[in-house]
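A.B. asks: build me a model from this:
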Amino acid sequence: MSKVLGIIGAGKVGTAIGRLATDSGWQVLFYDVAPVDQVAGATLAEGSSDATFVSLPELLNAADIVLLAVPFGAASHADLSALSGKVVLDPTNHWPYVDGPMPELDAWPDSTSALLAAHNPKMRLVKSLNHFSYHDFTSDARSGDVSPRRAMAVASDDADARTIVSEFVDDIGFDPVPVPFDRAKLLEPEGPVFGHWLDASGMREALLLS
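C.D. replies: This is a model prediction of the structure:
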């Protein structure tokens, strides 16, 4: 694996994760619909100075992992067909004050990630990073030789995609905990791990994995 992270969206979450990724040796590519000079300036201010802004086709061609760092409402209404076959990392949550009314969720029994996956089942979708705040990425990242280390759930039924994202999670400073995709809803707001500092054993216990 060439360790290229493609980030769609250069907001607070994207730049926080991009900074950790560049610090841990990943090449980071950004794509954003906003003008490049505007988002590039914001990203530089956040410290992701090694990131490169590219077109969406360039990002998709090069990236080992594509990170959807956009609001859930935007992701759920986007054309996701270009992501077929890609390892797609979904850190989104449904926030009504950001996303507005979403009637499709009213009777939806599963995770928001499952809804994205239903829009394009050919994506190799992995739910992770969403149960942290963007501040936590900066404050809680630790190298692998430091204990205790904060755990991060990595939810997918695609074993290879889950392994790729788990290696990324480890690189950026957290203990990855592999999770079946049917546990992804437990990672969302009001779930048992959202916003809580847990080590790997505590994460497995909270998600009923042990």
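A.B. asks: contacts, neighbours, all on C-alpha from now
C.D. replies: Noted.
A.B. asks: what segments of this structure are helices?
C.D. replies: 12-23, 36-45, 56-62, 72-76, 96-99, 112-119, 134-140, 159-171, 200-206 (DSSP state H).
A.B. asks: deepest of these, which one?
C.D. replies: Most buried of those, by mean neighbour count (mean count of other Cα atoms under 10 Å): helix 12-23, with a mean of 22.
A.B. asks: in contact with residue 134, which residues?
C.D. replies: Going by Cα atoms under 8 Å, 6 or more residues apart in numbering, residue 134 touches 12-13, 16-17.
A.B. asks: got it, and residue 154?
C.D. replies: Per Cα under 8 Å, 6+ apart, neighbours of residue 154: 126-129, 162, 165-166, 176-179.
A.B. asks: please apply the same query to residue 116.
C.D. replies: Taking Cα under 8 Å, 6+ apart, one finds 75-76 in contact with residue 116.
A.B. asks: and the gap between it and residue 16?
C.D. replies: 23 Å (Cα to Cα, to the nearest Å).
A.B. asks: what do you get for residue 117?
C.D. replies: 25 Å.
A.B. asks: just residue 157 next, same as before
C.D. replies: 27 Å.
A.B. asks: just residue 169 next, same as before
C.D. replies: 13 Å.
A.B. asks: pretty sure residue 156 sits against residue 117.
C.D. replies: No: using Cα atoms under 8 Å, residue 156 is not in contact with residue 117; the gap is 10.7 Å.
A.B. asks: list the contacts of the residue nearest the centre of the chain.
C.D. replies: In the chain, the C-alpha closest to the average C-alpha coordinate belongs to residue 91, at a distance of 3.4 Å (Cα atoms, centre = their mean). Residue 91 makes contacts with 67-69, 127-131, as judged by Cα under 8 Å, 6+ apart.
A.B. asks: this one as well, want them side by side:
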Amino acid sequence: MTTIGLIGAGHIGAQLARLGVQHGYSVVISNSRGPETLGDLVAELGERASAATPEDAAAAGDVVVVTIPLKSIDLVPVAPLDGKVVIDTNNYYPQRDGRIARLDANEATTAGLLQERLPGSKVVKAFNHIMAADLTTKGSPAGTAGRRALAVYGDDAAARRLVADLIDEFGFDVVDGGALADSWRIERDQPGYVQPDDAQGLERHLAAATHDKNG
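C.D. replies: This next block holds a predicted model:
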């Protein structure tokens, strides 16, 4: 893997782009407003970064991150992501996204909705449960005592491993949560959401998650 595509260049997207460049990856960044609006970020990131349309970022990435408001996932390009690992960082905020009945009824997960949109892709839930600023400030080398941990969920084991390896490279331990259907355990308002847990603490928080929560 040499190139990370990013569909979305907000707080999380920009931070993941910075981490990618810092670790030797090329990054192709996109947003809904057009490549010309990303000049400052590309200039900051340097020669490994470029701006593109979402379609071109999807086509360019060996792995592609979807990091846009949940209400906009119907705009994610489908064909260029076929067969690819797609990292989903989305969270459900009804005040922003509107009410989504299947999420309110616990009949779907945020990542599951993206997987439905991208049936030929391998969606992995990751990076949705950490504050953006922590991505570039709270990582540490492997083996560090109390190293912060992040969870991954996805239906394809090889895709989960690939994303887990990337997370480890970026400075965090990983808890493999298994299937995408269980990714609700790390969604907004669950015990592990944005908590600075090490692996054991995160495992406890994932186990304590419950569907009985406020929407």
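A.B. asks: so after superposing, what's the score?
C.D. replies: TM-score for the superposed chains, counting by TM-score structural alignment, normalised by the length of the first structure: 0.88, backed by 205 aligned residues with a Cα RMSD of 2.1 Å.
A.B. asks: of the helices of the first structure, which approaches residue 86 of the first structure most closely?
C.D. replies: helix 56-62 (7.9 Å; Cα to Cα).
A.B. asks: mean distance of the closest one to its aligned residues in the second structure, please.
C.D. replies: Comparison of helix 56-62 of the first structure with the second structure after fitting gives an average deviation of 3.4 Å (mean Cα distance after the TM-score superposition for the first structure).
A.B. asks: against which helices or strands is that helix packed?
C.D. replies: Using 3 or more Cα pairs under 8 Å, 6 or more residues apart in numbering; DSSP states H and E, the elements in contact with helix 56-62 of the first structure are strand 4-8, strand 27-31.
A.B. asks: residue range for the first one in the second structure?
C.D. replies: Aligned by TM-score structural alignment, strand 4-8 of the first structure falls on residues 3-7 of the second structure.
A.B. asks: so how far is that stretch off the chain centroid?
C.D. replies: Taking Cα atoms, centre = their mean, to the nearest Å, the mean C-alpha location of stretch 3-7 of the second structure is offset from the chain mean by 11 Å.
A.B. asks: how big is the offset of that stretch relative to the first structure?
C.D. replies: Looks like 0.7 Å for stretch 3-7 of the second structure (mean Cα distance after the TM-score superposition for the first structure).
A.B. asks: list the contacts of that stretch.
C.D. replies: With Cα under 8 Å, 6+ apart as the criterion, stretch 3-7 of the second structure contacts 13, 17, 20, 25-31, 54, 57-68, 76.
A.B. asks: so how far is residue 168 of the first structure from the closest residue in space to residue 50 of the first structure that isn't next to it in sequence?
C.D. replies: Residue nearest to residue 50 of the first structure in three dimensions, not counting chain neighbours: residue 22, with 6.6 Å by Cα to Cα, 6 or more residues apart in numbering. For residue 22 of the first structure, the distance to residue 168 of the first structure (Cα to Cα) stands at 11 Å.
A.B. asks: cool, and residue 186 of the first structure?
C.D. replies: Distance from residue 186 of the first structure to residue 168 of the first structure, by Cα to Cα: 21 Å.
A.B. asks: dump the residue contacts of residue 72 of the first structure.
C.D. replies: Contacts of residue 72 of the first structure (Cα under 8 Å, 6+ apart): 92-95, 99.
A.B. asks: that one matches what in the second structure?
C.D. replies: In the second structure, residue 72 of the first structure lands on residue 70 (TM-score structural alignment).
A.B. asks: would you list the helices and strands packed on helix 56-62 of the first structure in CSV and tack on mean neighbour count and distance to residue 149 of the first structure?
C.D. replies: Converted to CSV, these look like this (neighbours: other Cα atoms under 10 Å; distance: least, Cα to Cα, whole Å):
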stretch, mean neighbour count, distance to residue 149 of the first structure
strand 4-8, 26, 23
strand 27-31, 24, 24
